[in-house]
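sharing a model that was predicted from the sequence below.
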Amino acid sequence: MPTDDSSGIHCRLDELLVARGMTLTELSKHVGVSLVNLSVLKNDRARAIRFSTLTAICEVLECQVGDLLVTARH
């Protein structure tokens, strides 16, 4: 069994926040998700994400799921 936890999915949250001039703390307040959980997502360490969380992030950042989550390039 591989020890690598990589799902092959990259979260572009950091890039989208920079492009919108928003901090992770601000996003956390807008979507009602803890700063720690958003940080886990931002750093590609999340194993799962609720559709409600994904929807809320996309609404606040005015993006589509495909803008946020992309296939990781190796």
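Structure's in. What do you need?

okay, CA-based contacts and neighbour counts for the rest of this
Noted.

once you drop chain neighbours, what's closest to Thr55?
Excluding the flanking residues, the one nearest Thr55 by Cα to Cα, 6 or more residues apart in numbering is Val65, at 8.0 Å.

got another, please set it beside the one above:
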Amino acid sequence: MAPREPDDEPSGIHCRLDELLAERGMTLTQLSEGVGVSIVNLSVLKNDRAKAIRFSTLVAICDALQCSPGDILVRA
């Protein structure tokens, strides 16, 4: 079994949510309302502090931003 990584260590994945929202002129609040995910949870994702994301959440964000998962999550 692999050792558990500390919560403050980078995951190696970068979330581009901030850039995508800016490109579309959309706020985090608007995205939250559109996808039904709390602002707090989206903020955790946006600030690269998320350790996991549900596929259903990722699909909802992609639908709202008209993008693909690879546009949101990239290797850091």
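Arrived safely, thanks for sending. Keep in mind it's a predicted model, so treat the numbers as computed, not measured.

any idea what the TM-score comes out to?
Once superposed, chain against chain, the TM-score is 0.92 (TM-score structural alignment, normalised by the length of the first structure); 72 aligned residues with a Cα RMSD of 1.2 Å.

re earlier: can you tell me how far the residue nearest to Thr55 of the first structure sits from Leu17 of the first structure?
14 Å (Cα to Cα, to the nearest Å).

one step back: counterpart of the residue nearest to Thr55 of the first structure in the second structure?
Alignment note (TM-score structural alignment): Val65 of the first structure maps to Pro69 of the second structure.

pretty sure its match contacts Cys62?
Yes: Pro69 of the second structure lies in contact with Cys62 (Cα atoms under 8 Å); the separation is 6.5 Å.

settle it for me: which of these two has more neighbours?
Set side by side, Pro69 of the second structure and Cys62 show more neighbours around Cys62, with 17 against 14, by other Cα atoms under 10 Å.

secondary structure element holding that one?
helix 55-65 (DSSP states H and E).

could you list every residue that touches Val37 of the second structure?
By Cα atoms under 8 Å, 6 or more residues apart in numbering, the residues touching Val37 of the second structure are Thr57.

map it onto the first structure.
Val37 of the second structure maps onto Val33 in the first structure, by TM-score structural alignment.

could you measure from its match over to Ser52 of the first structure?
For Val33 of the first structure, the distance to Ser52 of the first structure - Cα to Cα - is 10 Å.

residue in the second structure matching Leu17 of the first structure?
Per TM-score structural alignment, Leu17 of the first structure is aligned with Leu21.
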